[in-house]
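Novice: Based on what follows, work out the 3D shape:
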Amino acid sequence: MSSPPESNLAKAASQSVAIPRSLSLKTKITGVMLLTVSAIAAIVHFPWAYTSRQNVDDMVSQINSELMNSTENEVGHLFENILSSKQLITSSLDEGLIQLDDPEVQGRFYLNLLKANENFTWVQFAFANGDYLGAQRRSDGLYNLIQRQWDDTLGAQAEPGSELAEVQAKRAEIADQYLQDQRLPADFETADKTVRTYQFQANNDWQILEESTGKEFYYAPIRPFYRDAFEQPDENVWTDLYVFKTGNAVGLDAATTYREAEDSPIRGVISISFELQQISQYLDELKDDGEGAIFITDSQGSVIASSNPLALSETFVGEGTNADAELLPLGQVEDPLLQVAYQAFRTNNIELNQLIGLQELTFYDSTTRQRYYIAVQPLGQLDWVVGTVTPESVFLTRINRSRNRLLIVITAFLGVGAIAAVWLSDRAITRPIMNISDAAEAIESGTFTKVSLDETINRRDELGKLARVFEKMAQEVYNREQNLKRQLQALKIEIDESRKSREVKEIVETDFFKDLKIKAQHMRERRHHNSFDKSSKEDA
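Specialist: Next up, the predicted model:
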């Protein structure tokens, strides 16, 4: 017998839904949104990273320019302050605001000037007769006022031919001899020395903390700043670097001679000085986080200051009364970065005494296996040169640091984007579509109701329109399905009756049924004959 029609329909239905499993719609939408966010992040990040790496040279040039300009401005500002302060002292003397023979007023004036200019180490006046009055800034924040006096009056001027003039001339002769053999006569009487230590008070006044007196050989005209100024009278003179008498610190002076009138003799020399260590401390503060190095040399390559003050600590202090400073050549400073600069200058034939403008170069050091950016240019003061040395890794570190920050932002953006994508896709797209999908399954299972699409039907967008169309279609499908079921039921009844007729016909047309029918006919005939015979006998 053939299979029932309904069983064939069921098989066809089961075959039609045998679809391979795949990712859910929610997963696909979330993935697409994440890929979109990631693509945007990549579009932002990779060009930025590439451009940053390519612009390292521009970054180096800009940073070196800023460092050099800051150094040049600071040193230039220092030199300008020194010159203007010397002019202020000269004007104050000319106008009688301070008197050379009044150490009290003159000393307070120098202390106030020193306090107002933090880069100054000394403000001093050296007299032609050998006397001296100067204010010193100490490293502990206190101030010394030092007075050295040979004669009864500070800075006394002797009349020609007088006994005092003979004493002063003999003193000058002994001082000149001392410069040659560093020896004094046994009966030579040295100058009186008075040292007063001051502290600046909150009420803008000076408080004396201690006072000491003694004897010391200090003859002002043999000091380097005095001799240099005396050789160029009435001019602003910068001394070479030398060892200061007090503290043995290495520094230099700006000095100028002073006379009370144009035709009068020189009364002495005004001098303002600063120590090299102060410049190195400024460079150390200027260099950010100790990355790279800034240095100042003279035209011969001797290091004057560096952003690594410890490497020059031995050059900040010297020995001897009038000794020149013993500066270290660039190649002998125990600083790896300055060594790199020295090697780079040698390799590229850079002569510091022939520099005209900015020189920038790169140098690969095989020892450290690093690439370095080096720049050098004249400082604009004296014969000094300022230079910078910066490892490439410094800039790469900054780039990597910025890249890491950007990656953190991108990661956070991706996280927020993922959460937003899931929420939005679920609420705006996936959930309505899943409602329609569930409705389709309900239609398949015969459990569909209008209520299942109410939430989606009320939407005013395309999905709402789709839900309304789907609901109408579902109703039509439902009605058609019910009609088909009724037709199928009627068809089944008709098929059953037809089948019964066919089966009866088949039975009737069999030989057995025919024989049985003939036998039945014979039996009916015999029964009828017997009945007739019985009836005849009764009649008879």
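
Novice: Every contact and neighbour count from this point should use C-alpha atoms.
Specialist: Will do.

Novice: What separation do you get for residue 489 and residue 515?
Specialist: Distance check for residue 489 against residue 515: by C-alpha to C-alpha, to the nearest Å, it reads 39 Å.

Novice: What of residue 290?
Specialist: 126 Å.

Novice: my guess is residue 375 contacts residue 363, does it?
Specialist: No. Under the criterion of C-alpha atoms under 8 Å, residue 375 is not in contact with residue 363, lying 10.8 Å apart.

Novice: so which helix or strand takes in the residue nearest the centre of the chain?
Specialist: Nearest to the geometric centre of the chain sits residue 398, at 5.3 Å (C-alpha atoms, centre = their mean). Residue 398 belongs to helix 392-424 when elements are defined using DSSP states H and E.

Novice: Could you point out the helix or strand that follows that helix?
Specialist: Past helix 392-424, the next helix or strand by DSSP H and E is helix 431-445.

Novice: Any buried residues in the helix or strand following that next one, and which?
Specialist: Later in the chain than helix 431-445, the nearest helix or strand by DSSP H and E is helix 454-457. By neighbour count on 16 or more other C-alpha atoms under 10 Å, the buried set for helix 454-457 is 456, 457.

Novice: so where do the helices sit in the stretch 1-150 of the chain?
Specialist: 5-16, 25-54, 56-94, 103-116 (DSSP state H, counting those that start in this stretch).

Novice: Okay, angle between the first one and helix 431-445 too, please.
Specialist: Translated: helix 5-16. Orientation check (axes from the mean of the first three to the mean of the last three C-alpha atoms, to 10 degrees): helix 5-16 against helix 431-445 gives 150 degrees.

Novice: How far off centre is helix 5-16?
Specialist: 71 Å (C-alpha atoms, centre = their mean, to the nearest Å).

Novice: to compare against the first, here's another:
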Amino acid sequence: MPIFVAVGVTGWLSFRSGQQSVEMLVRKLSEEVSDRIESEVATYMKQPQVFHELTLAAIRSGNLNVEDFGELERYFWHQMLWDDSIIYSYYGNEAGEFIGINVIDDGKRVLRIRQQESGSPRQTYELDSQGNRLGEISVGEYDPRVRPWYQNAKSFGKITWSPIYKFQSQDVLGITAVAPVYQPGGTLQGVFAINISLGQLSEFLNSLEISPAGAAFIIERSGTIVASSVVENLLVEGEAGQTDSAENPNRLLAVESINPAIQGTARELFARYNNLDSIQTAENFKFSLDGKMQLVAVTPIQDGRGLDWLIVAIVPESDFMGYIYENTRNTVVLSLAALVVASILGIAIAKWLIQPILRLSATAQDIELGNFDPNSLTEVTKRSDEVGQLARIFQDMANKIYAREQGFKNQLSLLQNETDKAKKAMLLTQMSDSSYFQQLLIKSKRTRSKAEEFQKIDVAELLKKVSYFHSFSDAEIQQLIEMGYRKILYPGEYVCREDEPGDAFYIILEGSVEIFVEKINKFLTNLGVGTFFGELSLLLGIPRTATVRTREDTVLFVLDREGLQKLLRNYKDLAEQIAQALHEHKAELESRKELLQKMGLLDDEEGFNQNPLGWIRNRMATLFGL
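Specialist: Modelled structure (predicted):
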């Protein structure tokens, strides 16, 4: 009975454990698929918004003129070269003018442009590999102001997304990232736009290896499909009286998908939540579809700019339970056979054999623990059967093993002592070897020789190459050398680190350095002979914002705060040159405005914004007593 119960309970627990493990695995798989899709979609949809942010920043800084269509044409060309995932980047304004570069089906890029001086039709030109116009391809009517992307940007008044619509240039569904541009008075000037084809999302979903019958799709809150892992037409014919226009195409609902899993899951979603707008966090559930359990993971994806979709991953439990059912059948058959054999043999020999074998087992464990008692098997050795014979042999083997083990322990202890002595002797031999000290002496001579080479560097000649000291005479350069000092560093040494006080100005006389931000592990640039660094932090009295480390043997000329103060007092024209040079770094000063405010150095922010040069002069006068 115990064997019968044990086999039955073990088989049942094995099945339940396997079933639960599979369910956990399937749930985890569906969640990971959903997370992977979310990450891919977020990355894919974020890129156009980043481009718009950069474009608006370029306009605000005066680096991009939206009224110069030649400049816009070059801008769009380089934008598409930088990211080949962009299929169409363009701009339209309130005057009805339009310009954009589009990747057509054969991979060629074309320019589409409509200007007032060229008439109302939009012209299309083929572009070569350098972005030059080859010739006019076509002419057609086009008014950007009536397109859904332009209307949506005009309504929202900020960077956002258009509704999903059918592209006019290509008969595919897509969505457009739009960014309105306003004139200083607040009047809309035009709209920048970047098209994204939803077909690429469907291709990504189709490439995922979910499970043999698994599926994934993305829907809007209304239930219309955005992308699907199942190849199907997302544009459908409308009912009588409905029109299929580019602005309002007839799109496929998830509940009407040709895939039973997608169709059934969509119906289950509406039945569970009634209104898909109520799904604001990741949800997991399972339901039965045609008698088979389906595990579903639903993840909302929102970007705060109008994008509001649901990612749905479906994994049928049956894709994995087949292995469990097959294993269960084999386990039942083998368990029943083992049960019959074990029951018969167990009843026959248990009383006769088990006890002496247990005694042998206990003795073996004692030997392993080093607690062997030679008399522990005396009772068993008195038996005349095979067990008694086995016990006598075992006892004889145990005595020999125990004695041999003790001998091995003694030998191991002696060997350890000898090894320690040999190590000490070898160390003394190395220390007494004259070649060991000769190698150290050679290394020292090489280092000294390298330092002597650095001493021969013409510091005066290199200082003249620095822009601040172009006009200095030889005598003035010599006075400058006396105000600072030379510093020799070897590869991998840190010159200064971010957040440290800016207390020195460095000029590279020999070698090179790398500049990077440690906090975010971001490389910035490399500097070589004749260049300088550290002047901004020293002159404005703010901490270092980057770390500098040598890339090779490097010689620096260092001018500390005291030396710089003396230099500026002697050469007031130089102070004005440096102030003018710092004023040219407007973008860098703007980026450090928050740091200056935190340090209490920017009491008059309005004065800083209106006259940065005056603020720099006052700051230098305060720090250096000019």
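
Novice: re earlier: any figure for the gap between the residue nearest to the centre of the first structure and residue 60 of the first structure?
Specialist: Distance from residue 398 of the first structure to residue 60 of the first structure, by C-alpha to C-alpha: 12 Å.

Novice: swap in residue 417 of the first structure?
Specialist: Taking C-alpha to C-alpha, one finds residue 417 of the first structure at 37 Å from residue 60 of the first structure.

Novice: Ok, residue 356 of the first structure next?
Specialist: 21 Å.

Novice: Also residue 144 of the first structure?
Specialist: In terms of C-alpha to C-alpha, residue 144 of the first structure sits 44 Å off from residue 60 of the first structure.

Novice: Which of these two has more residues huddled nearby?
Specialist: residue 144 (23 against 20; other C-alpha atoms under 10 Å).

Novice: Quick check: nearest residue in space to that one, chain neighbours excluded?
Specialist: residue 197 (4.5 Å; C-alpha to C-alpha, 6 or more residues apart in numbering).

Novice: Tell me which residues touch the one you found, please.
Specialist: Residues in contact with residue 197 of the first structure, defined by C-alpha atoms under 8 Å, 6 or more residues apart in numbering, are 142, 143, 144, 145, 208, 209, 210, 211.

Novice: run the last query once more with 10 Å
Specialist: 135-136, 138, 142-146, 206-212 (C-alpha atoms under 10 Å, 6 or more residues apart in numbering).

Novice: for those residues, which one is nearest residue 384 of the first structure?
Specialist: Nearest to residue 384 of the first structure out of these is residue 136 (C-alpha to C-alpha; 25.5 Å).

Novice: Tell me which residue of the second structure matches up with that closest one.
Specialist: Superposed on the second structure with TM-score structural alignment, residue 136 of the first structure falls opposite residue 102.

Novice: Now that match. Nearest residue, chain neighbours left out?
Specialist: That would be residue 88: by C-alpha to C-alpha, 6+ apart, it lies 4.3 Å from residue 102 of the second structure.

Novice: ok now do the one you found, which residues does it touch?
Specialist: 76, 80, 100-104, 109-111, 169, 176, 193-197.

Novice: Could I get the full set of helices for the stretch 451-600 of the second structure?
Specialist: Using DSSP H, counting those that start in this stretch, helices in the stretch 451-600 of the second structure cover 459-464, 474-483, 535-540, 561-570, 572-583, 586-591, 593-598.

Novice: out of those helices, nearest to residue 413 of the second structure?
Specialist: When these are compared by C-alpha to C-alpha, helix 535-540 sits nearest residue 413 of the second structure, at 65.1 Å.

Novice: So which bit of the first structure is that closest one matched to?
Specialist: Against the first structure, helix 535-540 of the second structure falls on no residues (TM-score structural alignment).

Novice: Name the helix or strand for residue 125 of the second structure, please.
Specialist: Per DSSP H and E: strand 122-127 holds residue 125 of the second structure.

Novice: Any buried residues in that strand, and which?
Specialist: 122, 123, 124, 125, 126, 127.

Novice: So what does the third one match up with in the first structure?
Specialist: In the first structure, the position corresponding to residue 124 of the second structure is occupied by residue 194, as judged by TM-score structural alignment.
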